[in-house]
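**Student:** how would this look folded up:
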Amino acid sequence: MGKSAQNMEKVRIMLSQPKHKSNSDSVVMVDALKKLGIDHYFDEEISAILEFSYNNMYETHKNSYVGLTDIALQFKLLREAGYHVSSDIFQRFMDENGEFKQSLTKDVGGLISLHEASFLNMGEEILYTAYNFTRKHLKLSVEHLGQRSGALVRHTLEHPHHMSLKQFNARHYLTHVLSQTTDDASLSMQELARTEFQLNQQFYQDEFKKIKRWWSDLGLARELPFARDQILKWYLWSITALPGPQFSRHRLEMTKVVSFLYIIDDIFDIMGNAEELALFTQTINSWEDSSALPGYMRTCFIALKEVTGGIAQFVEEEHGLNPLNFLRKSWATLCNAFLVESRWFSNKQMPNAEVYLTNGITSSGVHMLMVHLLFLLGHNVTNETVHLIEGNSALVSCTAKILRLWDDLGSAMDENQDGFDGSYVECYMKDNPSCSLDAAKLHTKKLISKSWEELNKEYFFNTSFSPYFKEASLNCARMVSVMYNYDEKEQLPMMNDYIQNLLFGGNN
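**Tutor:** Next up, the predicted model:
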């Protein structure tokens, strides 16, 4: 038996011990496995622990010795697993004024757990209160903590797990948290995680070489020199949405789709004039003769048809259905939305904020991408799910709204793009002339928070779509802050860190 197999067996035995189910150690262990991204090896054992925890939750919580850390952690894990757990379980930690008790401010571990739990909000007032309370007191605690504990608190505030990329946080958790513990279970989990990181890193590097070769052979970077040439950035969307070796072919096809999304966006924003864009959109809708298009548009359309046909063929071979008409329709819907925007801004028209956002949800490209992903995955592809996604299901539209609004907050434009296509913030200020820029941005951030709450509901409790599809949508929402969080130098430091950790190393 190899070392990894031995470590898996050690962890599996500890998770399966009957006595382990009845104490908080098992829940902490499950949380660690999830944070390290190696929980998929222990699905059966974790399901048993969470079911036991749910069945005994309310009886357990009557005991005064069960503290905030345990309850918040149970709440988080159970809600993530789709159990209907009421946030009212936190009422015991509140005073008669509806505020969390001041005595909790000394419990940094409890504050961290409650803070993490607050991001699983589905519109619950008690979780708003929890977020504000924990954020305030965690910030205040930093100056009184040692270097390691202070760094952990800062990381929690900047990168809460539910809102952040699992692959990014996993390395931090291993290096700065779990590596400080030396019990058998922790050591086995550490070794498993390190092995997983190394295997995945090599796998992703090899996969990226294939993607670069495809992009080079395609030749669009040479044919369309005005468009962005950022194949690594585009690959990050795929690797984030669908991590793991089993989705390698899916990531390759998804990266192709993302690349055309960016290229066509640049055609609309930078290169095409009004007449050309109308003709290009008409051609995308008909999916037929491209002879009337300018050369650069014809090159793009012919390549798009070839790639889309290849994806449809792959889906048919894998899952027994050919989705070409649905894929074509998703591109037409996207280009129709692009054309609406181009006409607004070329004519110096500014729609009202609601009209802009409705169109912007489509022009974000998320809907088009998720249509492709639904068929690529092939799980739960039914008349119901196709109808839902064609109608822009909330699972998809919430992610799209988060992307559109975050992008429109825009602390900087893409470093390689010169086009202009307006923003929700500007439209909102036009609708509300007395509104300041800061107030408009605050309103936009509140809309993003509301979209996250609705996305949470869909992710936790929507049973129409497969777990992989739901995870992909959530992961795309998590990726938004990485892709659009520019610093004062108009750079993306978080994205650079993510690339370094995922593909090229980082300390294990």
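**Student:** CA only for contacts and neighbour counts going forward, please
**Tutor:** Noted.
**Student:** now residue 382: how far from residue 390?
**Tutor:** 12 Å (CA to CA, to the nearest Å).
**Student:** neighbour count winner among the two?
**Tutor:** Set residue 382 next to residue 390 and count neighbours by other CA atoms under 10 Å: residue 390 wins out with 17 against 12.
**Student:** so what's that one closest to, chain neighbours aside?
**Tutor:** residue 371 (7.7 Å; CA to CA, 6 or more residues apart in numbering).
**Student:** pretty sure that neighbour is touching residue 331, no?
**Tutor:** No. The pair residue 371 / residue 331 is not scored as a contact, 9.8 Å apart, by CA atoms under 8 Å.
**Student:** looking at these two, which is more packed in?
**Tutor:** Set residue 371 next to residue 331 and count neighbours by other CA under 10 Å: residue 331 wins out with 26 against 21.
**Student:** and the residue lying closest to the more buried one once chain neighbours are set aside, what element?
**Tutor:** Leaving out its chain neighbours, the residue that sits closest to residue 331 by CA to CA, 6+ apart is residue 368, at 6.3 Å. In the assignment (DSSP states H and E), residue 368 maps to helix 366-377.
**Student:** that helix: how far from the chain's middle?
**Tutor:** Taking CA atoms, centre = their mean, to the nearest Å, one finds helix 366-377 lying 15 Å from the centre of the chain it belongs to.
**Student:** now the helices for the stretch 251-400 of the chain?
**Tutor:** 274-286, 295-319, 324-346, 353-363, 366-377, 383-390, 394-409 (DSSP state H, counting those that start in this stretch).
**Student:** other SSEs contacting the shortest one?
**Tutor:** The elements that helix 383-390 packs onto, with contact taken as 3 or more CA pairs under 8 Å, 6 or more residues apart in numbering; DSSP states H and E, are helix 366-377.
**Student:** by contact count, what packs against the helix it packs on?
**Tutor:** helix 248-266, helix 295-319, helix 324-346, helix 383-390, helix 394-409, helix 467-484.
**Student:** mind listing what's buried in it?
**Tutor:** Across helix 366-377, burial judged by 16 or more other CA atoms under 10 Å covers 366-377.
**Student:** what angle separates whichever strand or helix holds residue 196 from helix 248-266?
**Tutor:** In this structure, residue 196 sits in helix 184-218 according to DSSP H and E. Per axes from the mean of the first three to the mean of the last three CA atoms, to 10 degrees, the angle that helix 184-218 makes with helix 248-266 is 50 degrees.
**Student:** gap between the next helix-or-strand element following helix 184-218 and the chain center?
**Tutor:** Remark: after helix 184-218, the chain's next helix or strand is helix 220-223, criterion DSSP H and E. Remark: helix 220-223 is offset 30 Å from the chain centroid, using CA atoms, centre = their mean.
**Student:** before we go on, could you also do this sequence so I can check it against the first one:
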Amino acid sequence: MRQHGYNIPANVFIKFKEAEGGFKTTLRNDVKGLLSLYEAAYLCTIEDYILDEALNFTKVHLKTMEKQMRTTLATRVLDALEMPLHRRMRRLEAKNYISIYQEDEGRINVVLELAKLDFHMLQSIHREEVRSISMWWKALGLAEKLTFSRDRVVECYVWPLGVYFEPHYSRARIYLTKVIALLSIMDDIYDSYGILEELQEFTEVIQRWDIEAVDQLEEVYKLHFLNLYNTFKEFENELADEGSSYRVDYLKESIKEISRAYFEEAKWRDEGYVPPLKEYLTVSLISSCYKALACASFVGMGAKATKEAFDWVTSFPRIIKSICSICRLMDDVVSTEAKEHYKLSSSTYDPPEQVGA
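**Tutor:** Sure, this is the predicted structure:
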């Protein structure tokens, strides 16, 4: 129930413990029960000591029982031990579970056929979206003209697919993919291509969001801003009939905020400046783009995405700030490991070297 936002107390699990404090020995032979308890343990909070104990208990016994399980159940347990099932992408997990359920002797064939039909029908919608996005990306010509940038539009689609896979969010997925793809190019421009003077002009044009100002830019910056501007204009035109074109204004402000953060990091890089952790996070939580992408994820949605929702997400609430912090630092750890593996030069910030990181 915690997965669905209900703050259920962890003391509901006390009934599974002996008077002496340990978990009941009878649980050790109940594989499905252990698996459910294992999954629940990953939804713990700081004070849920009983779930910390449950995690250790279930891990040990699920591993020891691996050879005693039926093949289908063993597969599910091994997958869960690698990564809790509720943390996986739901549609990919649905495909995996269909394969497992198909081998289950107690399966209900009608349910199995319905699951397969549902999966393939929805997959056909997703394929059409990828086709549409790929055609849009090819028409922009950014991959051919900006050879220094990453050509990863299909990869960009996977992120929205993990956010919302349902058929009625088709437009939202397409919008979000386009925003991610254009931000990826912007990141490469600031990180790998631009010199500081040109980046300053580029940043100023983005802040003004003025199509007439692009002539002062060098061709690479001009090309990117024109595509960004035109894509957002398309969003506005499509949303105008619903009276929700105002959503794009929120998105524009998020993009402006990112460009300012990117430029600040570019200055750090050129000056060889390593900021203190607090200063670094103030900028890098924005440059992580997750705040902007949270906003972008609302733009193509239906009536549920109200103006109040946009006011909330752009106010940088604690949950969004926490997401940005986690993802930013995870990215930095991976980047640091990559530098060590490939012997790359130092970046703006190196987490292991910062006290308190």
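**Student:** follow-up on the earlier one: what's in contact with the helix holding residue 368 of the first structure?
**Tutor:** 250, 254, 257-258, 311, 314-315, 323, 326-327, 330-331, 333-334, 361-362, 381, 389-390, 392, 396-397, 399-400, 468-469, 473 (CA atoms under 8 Å, 6 or more residues apart in numbering).
**Student:** does the spatially most central residue of the second structure belong to a helix, a strand or coil?
**Tutor:** In the second structure, the residue lying closest to the centroid (CA atoms, centre = their mean) is residue 159, at 5.6 Å. The three-state assignment at residue 159 of the second structure reads helix, by DSSP: H, G, I helix; E, B strand; the rest coil.
**Student:** tell me how far it lies from residue 293 of the second structure.
**Tutor:** 10 Å.
**Student:** which residue in the first structure lines up with residue 259 of the second structure?
**Tutor:** Structural alignment (TM-score structural alignment) places residue 259 of the second structure against residue 335 in the first structure.
**Student:** near its match, how many other residues are there?
**Tutor:** Around residue 335 of the first structure there are 26 residues (other CA under 10 Å).
**Student:** touching, it and residue 284? I think so.
**Tutor:** Yes. With contacts counted by CA under 8 Å, residue 335 of the first structure reaches residue 284, the gap being 7.5 Å.
**Student:** ok, back up a step: who touches the match of residue 259 of the second structure in this structure?
**Tutor:** 281, 284, 363.
**Student:** for the residues you listed, give me a markdown table that also has distance to residue 68 of the first structure.
**Tutor:** Below are the contacts of residue 335 of the first structure laid out as a markdown table (distance: CA to CA, whole Å):
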| residue | distance to residue 68 of the first structure |
| --- | --- |
| 281 | 56 |
| 284 | 56 |
| 363 | 43 |
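**Student:** I'd like to know which of those is nearest to residue 35 of the first structure.
**Tutor:** The closest of the contacts of residue 335 of the first structure to residue 35 of the first structure turns out to be residue 363 (CA to CA; 33.3 Å).
**Student:** who's in contact with that closest one?
**Tutor:** Residue 363 of the first structure neighbours (CA under 8 Å, 6+ apart): 334-335, 337-338.
**Student:** show me what counts as buried in the helix or strand hosting residue 53 of the first structure.
**Tutor:** Using DSSP H and E, residue 53 of the first structure falls within helix 43-55. Neighbour-count burial for helix 43-55 of the first structure flags 45-46, 49-50, 53-54 (criterion: 16+ other CA under 10 Å).
**Student:** the second structure: matching residues for that one?
**Tutor:** By TM-score structural alignment, helix 43-55 of the first structure lines up with nothing in the second structure.
**Student:** which residues sit against that helix?
**Tutor:** Contacts of helix 43-55 of the first structure (CA under 8 Å, 6+ apart): 12, 15-16, 21-22, 26-27, 30, 39, 74, 77-78, 83.
**Student:** now do it: distance to the chain's middle.
**Tutor:** With CA atoms, centre = their mean, you get 25 Å for helix 43-55 of the first structure.
**Student:** ditto for stretch 221-239 of the second structure
**Tutor:** 23 Å.
**Student:** next one: stretch 472-483 of the first structure
**Tutor:** Averaging C-alpha positions (CA atoms, centre = their mean) puts stretch 472-483 of the first structure 3 Å from its chain's average.
**Student:** and residue 71 of the first structure, how far from residue 79 of the first structure?
**Tutor:** Taking CA to CA, one finds residue 71 of the first structure at 12 Å from residue 79 of the first structure.
**Student:** actually residue 31 of the first structure, sorry about that
**Tutor:** Going from residue 31 of the first structure to residue 79 of the first structure by CA to CA gives 13 Å.
**Student:** same question, residue 96 of the first structure
**Tutor:** 27 Å.
**Student:** so for those two, which residue has more residues nearby?
**Tutor:** residue 79 (21 against 8).
**Student:** tell me the residue in the second structure aligned with residue 345 of the first structure.
**Tutor:** By TM-score structural alignment, residue 345 of the first structure lines up with residue 269.
**Student:** does the closest residue to that match other than its chain neighbours count as helix, strand or coil?
**Tutor:** For residue 269 of the second structure, ignoring the flanking residues on the chain, the nearest one in space by CA to CA, 6+ apart is residue 348 at 5.6 Å. Classification of residue 348 of the second structure using three-state DSSP returns coil.
**Student:** burial check on residue 348 of the second structure, number of neighbours?
**Tutor:** 18.
**Student:** so what corresponds to residue 258 of the first structure in the second structure?
**Tutor:** Match for residue 258 of the first structure (TM-score structural alignment): residue 180.
**Student:** what's the closest non-adjacent residue to that match?
**Tutor:** Residue 180 of the second structure's closest residue in space is residue 156 (CA to CA, 6+ apart), at 6.1 Å.
**Student:** residue 122 of the first structure too?
**Tutor:** residue 453 (4.4 Å).
**Student:** where's that neighbour, which helix or strand?
**Tutor:** Per DSSP H and E, residue 453 of the first structure falls inside helix 437-461.
**Student:** do the same with residue 104 of the second structure
**Tutor:** Using DSSP H and E, no helix or strand contains residue 104 of the second structure.
**Student:** any idea what it aligns with in the first structure?
**Tutor:** Under TM-score structural alignment, residue 104 of the second structure pairs with residue 180 in the first structure.
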